[in-house]
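Asks: Here is a sequence with its predicted model. Questions after.
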Amino acid sequence: MSTSLAAQLQRLAVPATSALYDSRKKPSILFDAQAAAGKDREVIYDIGISGLQELVQLNPAFLQFEDTLFGKTSIDLQRSVENKELNRKLDASIRKFFFHLSPYFMLQPAHKCLEWLIRRYSIHEFNRADFVNLILPYHETLIFVRCVQVLHIAGKNDPFAWLHGVKKSGAPLAKKSIVNHAAGSLGFLRSYGEFLEQAVAELDNRANVLQAMIAFYCTTTIGVLDGADQVGENLVVAIIKTLVKGLSSKALDFTAASYMIVGHLVSKATLAKKTLEKILQRLAVQMHPSLTGNAVMLMVLILQTQHEQIGELSDAVIATIMSAKWLPQALGRVKQEGVSVVTLLRAVLGKCLSKICRQDEDLELCKRFCEGLLLEITLTEDEARVVIQSVLDSYFHKGTTAGDLPSASDDRSSSSEIISLDSDEEDFERKDECVTRWYSDFLKALENQYPAAFDRVVKRTMRGHFSQNKRNALRNVLGFLMQASYSEQDTNVFENLFHYDVDRRVDAVRYLVQNFQNISLK
């Protein structure tokens, strides 16, 4: 009983002790200890109001704090004796003020406001975490040191004991020290990420002014990732929520920073399929025209580094990608800049072609999207062979990967080789006629655009050992290649007279000679 009574008496004594401490020593970021002790609340309040008025001139959003944190009635407020609900509301208001103050932290008016908040609301004691989050982006400045020196740090077990060296030495904090702390205390990255998310949400359309805060989070997180021998699940969990928010943020800098971090993350760690798909969807719905190229390159990197985890793109992911009207053109631009996009192209085409074969509800959308990709992207010969082979394989439901395909040096097919199919086979269970017709047209477009690559793929394919059904499938989908020899549509013969392939030209001439009497000129 006596122990319990002693504890209650100690708790009751805290406000009085704090007030006594406040009367003897006045923490300040503007004045030395002696000067600060000589200034009462009214003087500090006037300084704070002066700072607020100057900030209002820069940004009217600060007006919302005029009657709350800087209200005249706050002069006599004593936080240590107020109830929890009032202190909770004060905490929320102070955090909100910090969000707006961050871009102006290096300005004198901001220091004046902080002087008042330190004196009246004891933010260096009651709001230490938010206060530290506010000042950390400016860790190389002297005002950062002044702010750290007013913090109350109680021994080695204090959460902010890692700042004790700054408090004692008066020297700015090195970036390496911050990265080391973040690597050893993943809760730091999580809490700062949440602070950043809330700041971006609060400032909304003006969130781009949070450049210092965004840059600090970006460089710190990348520093931790780069310094890790192996990125563990705990680190991924600590940052992924903030990254996903950033990927679809209206704040350009937040989105760009998230792209950079995700790029480092997928290069260092293996992520879950669900997480990767969420990232791909966020990339597809990004809203910044200036970042479309970056989004495409990040998609390519994800599919290159995480292909085993992703496998086939899900219906939800491909639906989101197809809804991104900017994507085909962006892919084309990135390709022109020398970036290989074939990994992304094959993944997207593969899923779309699979849906076309199944005649899914979004069949027509898939067709248009595939055709749009073909129009916008110019491939190298090797890339074209990979894509053409993928299209053929999708028709036969064969999951060939890029790694299974031979390189150009392995392709020793001669232009003199002749494609030969038995046209009398009728036992193949055909796909729907509209699907086969679309495939045939799509392959013909690929042939027109990449004739040499197309010829190599088809001839190599024809040298394989196939079942009767597959030979029939080839005959159906590649029927346009046989028209010079087997078709009654004589107009196609004249097209083949000018074909790049000497065999096609010879066949066309032979057909004309043999059927000269039967051809009617129109």
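Replies: Cool, the structure landed.

Asks: Every contact and neighbour count from this point should use C-alpha atoms.
Replies: Noted.

Asks: Run through the strands of this protein in chain order.
Replies: For the chain, no strands are identified by DSSP state E.

Asks: can you point me to the longest helix in it?
Replies: helix 2-24 (DSSP state H).

Asks: one more structure, for comparison:
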Amino acid sequence: MASSLASQLEVIRSIALADPAPLKRPFTRPSILFDPKKAADTDTESIFSIALQGLEVLINRDERFGNYKNDLFSHRNKELDRELLGIEQNNNLNVLINSFLKLLSGFFILPSALQTLEYLIRRYKIHVFNKEDLILCALPYHDTHAFVRIVQIIETSNGTWGFLKGVKVSGAPPPRMVIVQQCLRDKAVLEVLCNYASPSKKFQPSKYVIGFCTAVFIEVLGTVETVNDDIVKRILPFVVSGLQPGIKGDSNHKASSLMIVGLLGNKAALAPKLLNSLIRLVAEVAREVTKESIDLHWFRLSLIALINLVQSHDVGILPIKALEVLKELRDLPGVLLELSKEFNIEKFLVVLLDSMIDYSSKDEYCQLALLSLIEKVPINDSVHHVVCKILSTCVKLSQKVGDSASLISAGWAKKILIVVNTKYPSELRGAVHHFLQHNKAHSKKDDSLYKILCKMLDGNLDSSSDISESKVWFALYHPKADVRRTTLRDLNSSGILKSEKYVSEGLIDIQEAILRQLDDKDLTVVQAALNVDGLPNVLGASKLLEALQNVLRRCVGKMLSGSTDNVSLTGEVAVTCLKKAISYFHDQSDYLKKIAAMTFPLLLVMPQTQGLNLKALVLVNKINWPLYQNIAVSSSEEATSIPGSLSSINLKVINNLAGNFMVHPEDNIAWFSESCNDSELSKTLFFFVLLQSLLIQPKGDDFSALFENVFPILKAEWESIVNAGDVLLEEFKSEVLDWDCSAFFDHLLHANLRPLNAKVMVCIFWRLIARLMSTEPSRNLLDDSKIKDLFVFFASSKFKHAFREHLHFLAAQCSVSPARLLSKFFTDEGVPAAVQIESLQCYAFLCNLSQDRWQTELLAEFPSLLVPLAGDNQSVRVASMNCIDELRALWCRIERSGKKNGNNATWFHFLGELLSLLDQQKTLILSDKKFLPSLLASTLGSSCHTILVPQNMENRFDQPTKERILEFVLGSALEFSNYGKLMILSLLKGIGNAIMHPKVAPMLSHFMKQYYDERDKFSNTETRIMCLLLESCVMSSPSGGDDLQYPLLKALQLDATTSDDPAYIEPCISVLNKLNSQFYTGLQNEVKERVFHELVFLCRNANGDVQSATREALMRIDVSFLLLANFY
């Protein structure tokens, strides 16, 4: 009663404040449509008419507004006065107004909504009696002017909404952060918003209200570092109401709840009971959206919220009700798969899998869901945990002997482990091994852990069977070697492997298990696996042979490196492996190559593997392989009785292999390249055999075929050794070149065979070039690709010092012309600098030899040395100058001895003077690349002067001598490649028109015809040669005749098809740049007219460079008026 009286007094006070003189006409009235004075002048009837118009618009938007037409907006209520109503009537009216304002909040922004509010304010004074409802209706639109108008007509001095007083004063819409900060200061505001946005049986908040409140709640949660229980308690009703299943309404509320749940998970420490409740609700949302066939986006959103909840809290296992929901979701694995690609959901997956494992022994649907998850969702990092969880669960169930779940456990555990093995076999083995090694179980009978697990998985707790599928599986992955070894022996003795069903079906592929035992770290287990009967039938021939190869390679590696603790056992396993391989496959042609390759490295007796090698030499006679004919010994005792220790055995074997090798070398090399190239020991024996094979005298064609087959293999292997970087040949001695393979046997004591292989290969290369030179000594080897390939290979090798003798031998023993052979390496384009330097050093080496037959040839090739001397690489230029020094020394020796060839006397005398000149200027030539062209221009030209060259250099030779020098150099250059020609012509460019020697001019004519008439494609080098020669033509006398004028005219002729081709533009520009008045004046009138005609057309050419060069050329020449008159 007191409360009711207080309420009435508060209303009376508010009315008094709002309307102090009710009997007088007010000067202003509260309004949101009009200014206060205009509102005072507007009667209620007019406002009512406006409201009815707005209401009709709202009814068209939402028919629920029609419910208020006959009460709030009825004609009978036009004269209603709330102050005269009783409490019950006011309460009923408040309910009606409250529902209307909640509905109106979704349409507040419409003018029609403001029209209805204007009437409610005038007639029902909702700004006085229902101010909180009015504020809440407008609050989602706090950033609008309409909201400000509403706040300004409400008394907000005290109470919950006092913080809006600033809005009333300033008239500015408040930002949302003001509301957020008030929610943090006054939790009552937060609670009011949560209640307002929560749905009820009669009312569903609009999406605008939910969106606004969600934004406020998220900002509240995001602003504080840690969300306390007070905030959670007030926001929770809104969240829970949005997650309730079966409630029809706006999906925005559901999305808002999911987002807030995700934020709560990160920011708040939720109580276990609340956490479980939220997990269950989110899971039910996921189920609901899948049932309604809503877009998977909703399902994905609900799962993200659930994952965030679980991963942000210490959740060990999911609530049973949530798990019951999740296990029924068919789309769960697929969506989790996609999420796992975008986010780290590993922790959630572990919790989900653990939960399903716990209930899979009792729930078939959990089993199916768990299997689907493991099959579809990657759990690589969690396999160890999952497997250990399954096995631990089995152990726990084994303790409940009377529980029926124990009987069910066998099925689900085995099914899951089969799927895990299919997807993650190696991880499964590691997990089982770890579990058995680090866990102990104590049953009543004190059985071992793996026996308990075997019984559980076999589904028979009382079974005492010695051999079962599960027992074999666990035992073969048991950490104790004796268990693995014993199981293999039991398998062999039981004969169970003869059952095809057992081999191919069940928990694990028994084939794979035995293959793993063949790769076991413990060799006693490997030995037991090798002794299993019928291995080819169990494993298959291909897999078995590969496994045997790996075992043998492993044992040999251990013995060679000395890393085995039990040499006897290692050797025994290796011998067993070899025997099994030969026994199983010696008569199978499909595997004969591999058996031969497997045996090949064992035929070289090593000190560390002597017993195995001797056994291999006894067994090799069972292999029907051509290379192995007549190399076997009858017994290992006979082998050890051979006089001369192991070296004599090796030498005999290698000699026999070499003899067999040379019968069909191509086939044997192909076999080695295909099958034996993965073992250093195989390579060592092969190189020994190849070295001895080269002592056998093959025919010329046979050797050529041998070279073509063996050189690529040797080259590739040498490059492999160099790239590995673990071989040094710094102290290579040349006497090693004449060794046979027996001289290298002492090096077999070292485990690292790479250095030995490298030295043997150096000797093989020596034998190859010696045989190559002696096979057909009269043959012209200048164009022989074998010689060139060998020289380039030796010269470019990192260990070229090991091939120094090889290079000298190749150069000195060339049957035609060593100088010509070597010059190709430094006059051809694209030759590596290292090869150029080595070829020049060999050239210098030949100059020092006392042989008379090549001395004249070396001197005659002097012009070729100018090519590298004019190059860009300084090291090459230095090597070229060293050659010139040696050539000058050779010239002096010949001069003193008087042995010069009379046919060459024309160039012999001036060559000595030219070599002396270059020697004198050596320092300047090497220090400045531009000096050599200037030196030759001053020395050989007629009027070239430059400050780079000493004075009076043009008087060094008389004119006839200059001409002979040019003829000698240019004549030799014509024999060079195009690159060599270009370099020589570039060097002599400074001598002017003298470069157009009678021997050179035909080359230009040939180029012009080939390119301009026949339209052949030219290289950049050929184009540059043509440009240089055309420039020389312009510098020549115009009286040279048509032979020189024709190329110039041809070069100036550009058309639409050639204007974009550099090969045509560059020669044209070269002519234009050199065209001058002196040359043009000396032309015949007809030729002048043609040249001028071409220049006029070139002025309009599309190419800008051509236009510029043409204009400059026209400025340089004198064109007569008569010519112009004739032209026009």
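Replies: Sure, I can see it. Predicted model only: the values in this text are computed from it and were never measured.

Asks: where does the TM-score land?
Replies: The TM-score (TM-score structural alignment, normalised by the length of structure 1) is 0.81; 470 aligned residues with a CA RMSD of 3.3 Å.

Asks: just to revisit the earlier point, what is the longest helix of structure 1 packed up against?
Replies: The criterion is 3 or more CA pairs under 8 Å, 6 or more residues apart in numbering; DSSP states H and E, and there are no helices or strands that helix 2-24 of structure 1 contacts.

Asks: which residues are contacting it?
Replies: Here helix 2-24 of structure 1 makes contact (CA atoms under 8 Å, 6 or more residues apart in numbering) with 37, 80-81.

Asks: go again using 6 Å as the cut-off
Replies: Applying CA atoms under 6 Å, 6 or more residues apart in numbering, the contact partners of helix 2-24 of structure 1 are residue 80.

Asks: Just give the number of residues close to the residue nearest to residue 807 of structure 2 when sequence neighbours are not counted.
Replies: Leaving aside its sequence neighbours, residue 807 of structure 2 sits nearest to residue 791 (CA to CA, 6 or more residues apart in numbering; 6.4 Å). Residues lying near residue 791 of structure 2 (other CA atoms under 10 Å) number 23.

Asks: In the stretch 401-522 of structure 1, mark out all the helices, start to finish.
Replies: Under the criterion DSSP state H, counting those that start in this stretch, the stretch 401-522 of structure 1 carries helices at the ranges 433-449, 451-462, 468-477, 483-486, 491-496, 502-514.

Asks: mind giving me TSV with the ones you listed and columns for distance to residue 367 of structure 1?
Replies: Formatted as TSV, those follow (distance: least, CA to CA, whole Å):
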stretch	distance to residue 367 of structure 1
helix 433-449	8
helix 451-462	20
helix 468-477	16
helix 483-486	24
helix 491-496	25
helix 502-514	29
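
Asks: Residue 176 of structure 1: which of those is closest?
Replies: Of all the helices of the stretch 401-522 of structure 1, helix 451-462 sits nearest to residue 176 of structure 1, with 51.7 Å by CA to CA.

Asks: Measure how far the closest one is from the centre of its chain, please.
Replies: 38 Å (CA atoms, centre = their mean, to the nearest Å).

Asks: okay, and it goes to which residues in structure 2?
Replies: Aligning helix 451-462 of structure 1 against structure 2 (TM-score structural alignment) gives residues 425-436.

Asks: Counting neighbours, which bits of the matching stretch end up buried?
Replies: 425, 427-429, 431-436 (16 or more other CA atoms under 10 Å).
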